[in-house]
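1. Model the structure of this input:
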Amino acid sequence: MRRFLILVLMLVWPSVAAAQTVVVRADRMVDVLSGRVVDAPVVVITDGRISWVGVQGDTLPTLPDDAEHIDLAGHTLLPGLIDMHVHLDANANYAGYRQLEFTDQFWTVQAVTNARTMLDAGFTTIRSMGASGYSDVALRQAVDEGLIVGPRIVPAGYALGATGGHCDNNMLPPSYGATGGAVGDGPQALIRLVREQRRYGAEVIKICATGGVMSRNTQPGQQQLSEEEIRAVVDEAHRLGLRVAAHAHGTEGIRAAIAGGVDTVEHVSMIDDEGIRMARENGVWLTMDIFLTDWLLAEGERVGLLPENLDKERMVGQAQRDSFRRAVRGGARMIFGTDAGVYPHGMGGGQFAVMVQYGMTPMQAIQSATSNAAEALDRSDDVGAIAVGRYGDMVAVAGDPLAEIGLLANVAVVIKGGEIVRDRR
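-> Predicted coordinates:
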């Protein structure tokens, strides 16, 4: 009987797996919280989270015999990067009416590759800014379940917008009856859509406050949601514990979004000094995708962009870069977002150099994609820095990114949760 009981306990009692320990060493580490560089860092990761940070020569905590050691000699260690504006189910090679060549689920299937590409480029966390069919929610679930490899995903579900606006479907004639997935007019309709996005797994709410570049028959500078509508969305989202991001190119739409209480404003192409002041005083983060314009203007016609879209990009591209410079000088709070999917996924690291060109220091540019982004996500407890308690998400570059920011366009090593997922050394 005693042997039988022991056997039963062995079968039903949950086994206690040994903690997985990884020790990472490098020549340098960018401490984004203090804004300084640490020489000869040592980072200990236990079960995917950072448990100890020190320097070579410090007394290490007791390590198990099977601890894994990662030696990144000659490299600088940084926190895993965060892209705050990504469209995983988009594909820049199929624009305009070329998108109609494929069945609906094609976009979700090809998004699996996009997710892996983003991770391989060093973006261990991304914020999805709108996806059809809740494909970004599906991708997050598949990554979390270990079924596919990808970054940590913060999904928005469908982007909310007005009838005929940037987030509606204006590509087809009335006989098709095609509309956007979350179109509403008036506060009550938009409140219902906020609840619907949360119901199906959204972790952030995106609204389209103005027209856009990539839509048909909308003007980027034109306000499309009233301040009353924006406030209704924000109040409901915040009540439900969700943050709100507003697509807004035009001056008045930007001001309305800030006055309405949004947490981040995306694109921000035509912001004026008053908008910068409002953003700074209200603690609103600005996300400005100032890298993609060169690719769009060079490749847009080839991939099927409509002449209307290219004309709008010519109008907006440089204006946005000039606005970025003014926002930096004006002390606005800035976060890193690229609009990946409008241009190819995996190229986003090239934006760091453009951000420095238009007024940021290298450290500010890095912080925009790490500690700032984590704060904007309300996730400073788990991503955005190499610090005890946060995920063991890191990237390494061969050299000093503060002296050569372009190194971040092609990171050498990507580590997610203490596991090397990409090694180009």
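2. make it CA atoms for all contacts and neighbour counts henceforth
-> OK.
3. For residue 73, the count of nearby residues, please.
-> Residue 73 has 12 neighbours, counted by other CA atoms under 10 Å.
4. Check for me that it belongs to a helix.
-> No - membership of residue 73 in a helix is not supported by DSSP: H, G, I helix; E, B strand; the rest coil, which gives strand.
5. From residue 40, how far off is it?
-> Note on residue 73: its distance to residue 40, by CA to CA, to the nearest Å, is 9 Å.
6. please give me the structure for this one as well, since I'd like to look at both together:
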Amino acid sequence: MQILYNFGLIDVIKKEYVDNSYMIVDGENIIEIGNQEVLSEEQKRKGIDFQGKTVMPGMFNLHIHALSTPIANPASLNWEDPSKIGIRGLVHLQQHLKSGVTFVRDMNGRKQAEIGLRDAIREKIVVGPDYYVAGQCLTMTGGHGSNTGRECDGPIECKKAAREQLKRGVDFIKLMATGGVMSPGMNEDETQLDEEEMAAAIREAHKVGKKTAVHAHGASGIKNAVKAGIDSVEHGSYLDDECIELMLERNTAFVPTLAVDYYLFKYGIKRGVASYAIEKAKRAHEAQVKGFLKAWNAGVLIGVGTDAGTPFNPHYGTYMELVSMVELGINTMDALVAATINSAKIAGVDSWCGSLNVKKRANFLVLDNNPIDDIWALKNIDQVYKDGKLISLPEVEYLPHLD
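-> Down below sits the predicted model:
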């Protein structure tokens, strides 16, 4: 049992900063939390003094590609042996953990390496964040993601493809409703899997209590996915009023992945990303910002994801998603809520993580500075606790190293 005290707590449920706090952790879980005035001097002597630092729940990143290295052309590494891809993935996941992310969702696997990696973390063979995987994304023949995804056409094939992923033991199903930025020969907003195809796959996931997520840039693809019953829309670049209305009606969540453009525009142009990808991203960026703000103001449930693993989009850069939100005018506390309890709700894990409360998992961050005062404080995490244990991982120099 650990007694931790003398810190300011960010309570993402009540949306307040609580000074002079303490927390008692037994094993993996929080068993007591409150004002440190109730602690005896003996308890303080046995405990750990956090010296007035700030404690907040571990962050979520709901949209990553753990098995993808964020270089100019990540697909150039697809030929690698699955064992090497798995090792790369572990390094990436540990980068997430060291940067304050205690829960991630992986949006597309590679060579079936992701299931074993996830299980190795769950069995505590290796250290990493809580890791939910979709296995192979489901895409139409020749669609976005077809180089690594499961191609399927028509409701019957999509139903079978979803069952294949579920048989492998995935945590959720990922579908591709539109084209993408990185795929040559297609527009990012063009419609791909249609409503009936996605509905067939979504039903299979929901039958066994699994969530679903959709890659969707164009408005028609977003509407198809929402009508099909999708749980979260990823990217949503051309989100319009009708999309937002449908999402509110059907309680569909939104993960905008704003940070991907920050990294792509800052590093991609000068470091070799294909010009067609840059042009598509520029075309979508302005519309995405407008749609995100409309969705936020309308009350759509919004979580945090960065699309880490895309070109020069690092696996230690989750803080930039929150910075992007705040720079667009989102209240800082609300951005922290999006990165924690709201994201936990989207992933379906809010009963056991996402906030610091009794009986929940002791996944939290210790920071020298309060991110409510300055969101950039999230760039420098002092300590990370996962499942009640202080995480200590070796420093690995691993590309890309960005300023």
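7. before we move on, the earlier item: what is in contact with residue 73 and residue 40 of the first structure at once?
-> Here residue 73 of the first structure and residue 40 have 25-27 as joint contacts, going by CA atoms under 8 Å, 6 or more residues apart in numbering.
8. so who does residue 194 of the first structure touch?
-> Going by CA under 8 Å, 6+ apart, residue 194 of the first structure touches 160, 205, 233, 236-237.
9. Identify, by residue count, the longest helix of the first structure.
-> Determined from DSSP state H, the single longest helix within the first structure is helix 307-329.
10. Confirm that residue 10 of the second structure sits in a helix.
-> No - Residue 10 of the second structure is assigned strand when assessed by three-state DSSP, not a helix.
11. Tell me if I'm right that it and residue 18 touch.
-> Yes - Residue 10 of the second structure is within contact range of residue 18, at 6.4 Å (criterion: CA atoms under 8 Å).
12. where along the stretch 51-200 of the second structure do the helices fall?
-> For the stretch 51-200 of the second structure, helices defined by DSSP state H, counting those that start in this stretch occupy the ranges 82-98, 113-122, 154-168, 195-207.
13. which part of the first structure lines up with the shortest one?
-> Helix 113-122 of the second structure falls opposite residues 135-144 of the first structure when the two are matched by TM-score structural alignment.
14. average distance between that stretch and the second structure?
-> Its aligned residues in the second structure lie a mean 1.5 Å from stretch 135-144 of the first structure after superposition (mean CA distance after the TM-score superposition for the first structure).
15. who touches that stretch?
-> 88-89, 108, 111-112, 128, 130, 148-157, 200-202.
16. In that stretch, which residues are buried?
-> Neighbour-count burial for stretch 135-144 of the first structure, counted by 16 or more other CA atoms under 10 Å, picks out 135-141, 143.
17. thinking again about what came up before, neighbour count winner among residue 10 and residue 18 of the second structure?
-> Between residue 10 of the second structure and residue 18, residue 10 has the larger neighbour count (other CA under 10 Å), namely 25 against 16.
18. List the first helix or strand encountered after the longest helix of the first structure toward the C-terminus.
-> Toward the C-terminal end, the helix or strand that comes next after helix 307-329 of the first structure (DSSP states H and E) is strand 333-335.
19. In the second structure, which residues correspond to that following strand?
-> Under TM-score structural alignment, the match for strand 333-335 of the first structure in the second structure covers residues 301-303.
20. Off-centre distance for that stretch?
-> In terms of CA atoms, centre = their mean, to the nearest Å, the centre of stretch 301-303 of the second structure is set 11 Å apart from its chain centre.
21. Next: stretch 26-37 of the first structure.
-> With CA atoms, centre = their mean as the basis, the mean position of stretch 26-37 of the first structure lies at 22 Å from the chain mean.
22. can you check stretch 272-286 of the first structure too?
-> Relative to its parent chain, stretch 272-286 of the first structure has a centroid offset of 21 Å by CA atoms, centre = their mean.
23. What of stretch 33-41 of the second structure?
-> Averaging C-alpha positions (CA atoms, centre = their mean) puts stretch 33-41 of the second structure 34 Å from its chain's average.
24. before we move on, what about stretch 30-46 of the first structure?
-> 23 Å.
25. Would you check the span in the second structure matched by that stretch?
-> Stretch 30-46 of the first structure corresponds to residues 10-26 of the second structure when matched by TM-score structural alignment.
26. Show me which residues of the matching stretch are buried.
-> Residues of stretch 10-26 of the second structure classed as buried under the neighbour-count rule (16+ other CA under 10 Å) are 10-12, 17-26.
27. Among those residues, which one lies nearest to residue 231 of the second structure?
-> residue 12 (22.5 Å; CA to CA).
28. quick one, what contacts the nearest residue to that closest one once chain neighbours are set aside?
-> Leaving aside its sequence neighbours, residue 12 of the second structure sits nearest to residue 337 (CA to CA, 6 or more residues apart in numbering; 5.4 Å). Residue 337 of the second structure makes contact with 12-13, 15, according to CA under 8 Å, 6+ apart.
29. Now render the residues you listed as JSON lines, adding distance to residue 157 of the second structure.
-> Formatted as JSON lines, the contacts of residue 337 of the second structure follow (distance: CA to CA, whole Å):
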{"residue": "12", "distance to residue 157 of the second structure": "42"}
{"residue": "13", "distance to residue 157 of the second structure": "42"}
{"residue": "15", "distance to residue 157 of the second structure": "45"}
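30. Can you get me a residue count around residue 358 of the first structure?
-> Residue 358 of the first structure - counted by other CA under 10 Å - has 17 other residues nearby.
31. Kindly report the same for residue 420 of the first structure.
-> Residue 420 of the first structure, neighbours per other CA under 10 Å, totals 14.
32. again, but for residue 72 of the first structure
-> With other CA under 10 Å as criterion, residue 72 of the first structure counts 19.
33. Show the contacting residues for the aligned residue in the second structure for it.
-> Aligned by TM-score structural alignment, residue 72 of the first structure pairs with residue 50 of the second structure. For residue 50 of the second structure, the contact set (CA under 8 Å, 6+ apart) comprises 4-7.
34. how about a cut-off of 6 Å?
-> Shown in contact with residue 50 of the second structure (CA atoms under 6 Å, 6 or more residues apart in numbering): 6-7.
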